[in-house]
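**Q** what's the 3D shape of this:
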Amino acid sequence: MTQDPRKPPRALDTELIHHPYLPPQDFESVAPGVFKGSTIFFPDVAALRARRWIDKSGYTYGLHGTPTSFTLEERLATLEGGRHTLLVPSGLAAIALVDTALLKAGDEVLLPDNVYGPSREFARHELARWGITHRFYDPSDAGSLGSLLSAATRLVWLEAPGSVTMEFPDLRGLVRLARAAAPRPVVALDNTWGAGLAFKPFDLGEGLAVDISVHALTKYPSGGGDVLMGSVTTTDSKLHEQLALSRSRQGQGVAANDVETLLRSLPSLPLRYAAQDATGRQLAHWCRARPEITRVLHPALEGSPGHEHWASLCSAAAGLFTVELDARYTQAQVDAFVNALRLFRIGWSWGGPVSLAVPYRAQSLRSLPVPYGGALVRFSAGLESAQDLIADLEQALQVLKGRGGRGAE
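**A** The predicted model follows:
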């Protein structure tokens, strides 16, 4: 479009910035458009003063949302079965947002003893420094939560299954107890393992639901091991506004290119989750038959802690499981076993295409006594061939027993 001859000419540098051309608005493609911007223009002062972003009726500033981030938030709300979703920079940021938005000095938060480690540390350090107390309940015993609920309890965290040790709790029983308390605390669930696919946190049956579901999108929704992002979802508009305003005051935002990556990965999430679920179960069953392994912790396996609760609620499982090695093996032997793995790489996180393994000392993860005497190794099944992964485990177990292979000493 050339310059309108009826208007006085402008310098080229001005024209490049204030060019009159606007593209037509009817472009539609598989991939949503990627909108980047901090400053967002308003047509007039009245619009600047009146426009709202919390209900996604308009745009005010890049930190508060763009068409790209709003699109991902809406799709994630559908995935989780909620109404409102907020994006934050990581899964831990999602947990921290819930804690800081809902708690104040003098309040108490209750955490399952098998809670995600960084959530435990956030409570022990930041929350404690701000005068917010925390206590741990036994997630395998709903009565343990009931005995700790008090007038100061404002937030109850759930995790299904527990981090590393994979116990699947009685979610319905825990939610029922929390809802019966007075005053009624907010119930928040870390739903990263379920990924919105294994079960619906806002429809647990029997009229029960959590108030908030947080999700480390870094894991299965991303699927590539290359994006850090988290989400906070709820069905309650008032609670959503409280969380959204706190996010705004904390300056939490996400990058448009990261949102683009999530939008591209999201359609394949059910396929990837199902494939990694199948591989994880195959590996877990194989491990169960090995004499070097005392116990396999996988919610979908009979005999695993909380299996009956998983079976009553879930239709799927993540490709994540933990093995307890026989107590006769030293930590050095266990570390040599992990070092000897060739396809399983050593690294934090899970949900990506590459299988991962990390060794743990059981008691270091918990505040309450643990029933695990041997060392633990958590495995995350990637998208490799299950038979190739089994062969990798087979050769590494020879190192555990001290019979050759890479990593033996």
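**Q** C-alpha from now on. contacts and neighbour counts both.
**A** Fine.
**Q** ok, residues contacting the helix or strand harbouring L92?
**A** For L92, the element it lies in under DSSP states H and E is helix 91-102. With CA atoms under 8 Å, 6 or more residues apart in numbering as the test, helix 91-102 has contacts from 88, 118-119, 122, 154-155, 214-218, 228-232, 242-243, 246-247.
**Q** would you mind checking the residues you listed for buried ones?
**A** Restricting the contacts of helix 91-102 to buried positions leaves 88, 119, 122, 154-155, 214-218, 228-232, 243, 246-247, with burial counted as 16 or more other CA atoms under 10 Å.
**Q** among those residues, which ones are in strands?
**A** With DSSP state E as the criterion, strands contain 88, 154-155, 214-216, 230-232 from among the buried ones among the contacts of helix 91-102.
**Q** would you do the same for the sequence below? I want to compare the two.
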Amino acid sequence: MSDLSTQLIHHPYTPPEGFEATAPGVHKASTVIFPNVAAMHDRDWKRREAYTYGLHGTPTTFTLEARIATLEGGQHCLLAPSGLSAVSLVDMAFLKTGDELLIPDNAYGPGKTFAEGELADWGISLQFYDAMKPSDLAAKLNRKTRLVWLEAPGSVTLEFPDIPALVAVVKAHNANAAQAHPLRVVTALDNTWGAGLAFNAFELGADVAVQALTKYPSGGGDVLMGSVVTRDVTLHDTIQLCHMRLGLSVSGNDSELVLRGLGSMALRYAAQDAAARALATWLQSQPQIAAVLHPALPDSPGHAAWKRDCKGAACLFSAVFKPELTQQQINHFCDSLKLFKIGYSWAGPMSLCVPYNIQAVRSLPWPHQGGLVRFAVGLEAVADLQADIAQALAAMHYS
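**A** I've put the predicted structure just below:
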């Protein structure tokens, strides 16, 4: 090889084995090199025993999958480019034309929109059910149902459902329909809020656990990624085939960032939990506020189920303002906050807030008349965050 470019591409040097560090190595590849044709033919891309193509995994993504599976208490994990893509992947893996999907009315909005848009266009019907009433789920399960989503707590309004009771309803339906309809209904739980730390989705009975790794596992507010975890290899294989056909993958660099975040995840979760509870409790006493929604508060819907099933709570709480305060005043309150920035997502180091019109995004009646603001507590000092909310509440009177 006399040409320099050829020498550089086919350079014989390989680094010595035995290097070990606290951070896993970052491997990036589209093409994976096989030692011979026999090895190419022998490797099965569906099993994590060897490498076939970058789309199917590298040492970095395999490492992250294994750790997320452990976090969730599962056996098998697949990574997706975002939390929403993980939700959509589960939908597409288990649903076909003529099937029906059941989603909690208070579920993650973009997941509902995907069902109302693409899934509806593909001939998949949809019903929303009241997650706080297992009887409502039981009434809506039918011979077309193939997938039931669970979410704990509900998005934005944070009602905490009785997950075991909802799962029991689905299991009873499956048992009664087993002979006539051998295709059982699958339960999938969005565990982004619990993050594998507050509760174990599989111990509460779910078949599939989904997370937006964008949130707690990353923790930096700078990565988009999702995960789908199962214990059942048959369910995993069904999801994995769909995952491959869709060409879903994540980058080595993004995987490195999530791997780095996992080490501090439990500490961050606990710190933000304590801060959110302190602020939520204090905010209850403020005259502008009609209700504060946080599963750990005794008056919050589903508190008893949260207390029974959970070891902690995430960084979120929502404040319902008194009806006499206009949306313009509530928007002015958000604009007046200095430490709480206006932005979507949560579980990063910076505190965030977003105003919501709940009546516009729910089909079931919403018991409150006032406007709502969701707070996501970061890692700032609680006293500073409380002072920030206090000054913004005072500013409402001057809007």
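**Q** just give the TM-score of the two.
**A** After superposition, the two chains reach a TM-score of 0.97 (TM-score structural alignment, normalised by the length of structure 2), with 391 aligned residues with a CA RMSD of 0.9 Å.
**Q** related to what we said a few turns ago, want to try TSV for the ones in strands among the buried ones among the contacts of helix 91-102 of structure 1, with distance to S38 of structure 1 as columns?
**A** What follows is those, written out as TSV (distance: CA to CA, whole Å):
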residue	distance to S38 of structure 1
V88	16
R154	35
L155	34
V214	26
H215	25
A216	25
G230	20
S231	21
V232	22
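**Q** give me the neighbour count for C315 of structure 2.
**A** By the other CA atoms under 10 Å criterion, the neighbourhood of C315 of structure 2 contains 27 residues.
**Q** any idea what it aligns with in structure 1?
**A** C315 of structure 2 is assigned G319 in structure 1 as its aligned equivalent, the criterion being TM-score structural alignment.
**Q** cool, and Y356 of structure 2?
**A** Checking TM-score structural alignment: Y356 of structure 2 goes with Y360.
**Q** I figured that match hits L376, correct?
**A** Yes: at 5.1 Å, Y360 of structure 1 counts as touching L376 under the criterion of CA atoms under 8 Å.
**Q** more neighbours, these two?
**A** More neighbours surround L376 than the other of Y360 of structure 1 and L376, with 25 against 19 (other CA under 10 Å).
**Q** could you list every residue that touches that one?
**A** For L376 of structure 1, the contacting residues are 322-325, 359-362, taking CA under 8 Å, 6+ apart as the criterion.
**Q** what's the closest non-adjacent residue to it?
**A** The spatially closest residue to L376 of structure 1, leaving aside those adjacent along the chain, is E324, at 4.6 Å (CA to CA, 6 or more residues apart in numbering).
**Q** quick one: the helices in the stretch 101-250 of structure 1?
**A** Ranges of helices in the stretch 101-250 of structure 1, per DSSP state H, counting those that start in this stretch, are 117-122, 128-129, 142-148, 171-180, 237-250.
**Q** burial-wise, tell me which of these comes out on top.
**A** Across the helices of the stretch 101-250 of structure 1, averaging neighbours per residue (mean count of other CA atoms under 10 Å) puts helix 171-180 on top, at a mean of 19.
**Q** so which elements touch that one?
**A** The criterion is 3 or more CA pairs under 8 Å, 6 or more residues apart in numbering; DSSP states H and E, and the helices and strands that helix 171-180 of structure 1 contacts are helix 142-148.
**Q** what residues does the helix it packs on touch?
**A** 110, 135, 137-139, 170, 173-174, 177-178.
**Q** burial measure for the residue nearest to L376 of structure 1, as a count.
**A** Using other CA under 10 Å, the number of residues around E324 of structure 1 comes to 22.
**Q** helix, strand or coil for it?
**A** strand (DSSP: H, G, I helix; E, B strand; the rest coil).
**Q** was I right about it contacting Y372?
**A** Yes: the pair formed by E324 of structure 1 and Y372 meets the contact definition of CA under 8 Å, at 7.2 Å.
**Q** about what we covered before: so for L400 of structure 1, which of the helices of the stretch 101-250 of structure 1 sits nearest?
**A** Within the helices of the stretch 101-250 of structure 1, the stretch nearest L400 of structure 1 is helix 117-122; the backing value is 27.1 Å (CA to CA).
**Q** which stretch of structure 2 lines up against that closest one?
**A** For helix 117-122 of structure 1, the matching stretch in structure 2 spans residues 109-114, with TM-score structural alignment as the criterion.
**Q** just give me the mean distance for the matching stretch relative to structure 1.
**A** On superposition with structure 1, the average gap between stretch 109-114 of structure 2 and its aligned counterparts reaches 0.4 Å (mean CA distance after the TM-score superposition for structure 1).
**Q** enumerate every residue touching H303 of structure 2.
**A** Contacts here follow CA under 8 Å, 6+ apart; on that basis H303 of structure 2 touches 159-160, 295-297.
**Q** can I get those in a markdown table with distance to Y53 of structure 2?
**A** Shown next, in a markdown table, are those (distance: CA to CA, whole Å):
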| residue | distance to Y53 of structure 2 |
| --- | --- |
| E159 | 43 |
| F160 | 42 |
| P295 | 44 |
| A296 | 46 |
| L297 | 49 |
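**Q** who wins for neighbours among the residues you listed?
**A** Looking at the contacts of H303 of structure 2 with neighbours defined as other CA under 10 Å, the largest count falls to P295 at 29 neighbours.
**Q** give the aligned range of stretch 297-304 of structure 1 in structure 2.
**A** Under TM-score structural alignment, the counterpart of stretch 297-304 of structure 1 in structure 2 spans residues 293-300.
**Q** how far is that stretch from where the chain is centred?
**A** Stretch 293-300 of structure 2 has its average C-alpha position 21 Å from the chain's average C-alpha position, going by CA atoms, centre = their mean, to the nearest Å.
**Q** start to end distance for that stretch?
**A** Here the two ends of stretch 293-300 of structure 2 are set 5 Å apart, with distance taken as CA to CA, to the nearest Å.
**Q** try stretch 52-70 of structure 1
**A** 13 Å.
**Q** name the residues that touch that stretch?
**A** Stretch 52-70 of structure 1 has contacts (CA under 8 Å, 6+ apart) with 32-40, 48, 51, 87, 241, 244, 248, 251-254, 256, 259-260.
**Q** ChimeraX command to pick out the buried ones of those?
**A** To isolate the buried members of the contacts of stretch 52-70 of structure 1 in ChimeraX, using 16+ other CA under 10 Å:
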select :36,87,244,252,253,254,256,259,260
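**Q** list the ones among the contacts of stretch 52-70 of structure 1 that fall in strands.
**A** Judged by DSSP E, those include L87 as members of strands.
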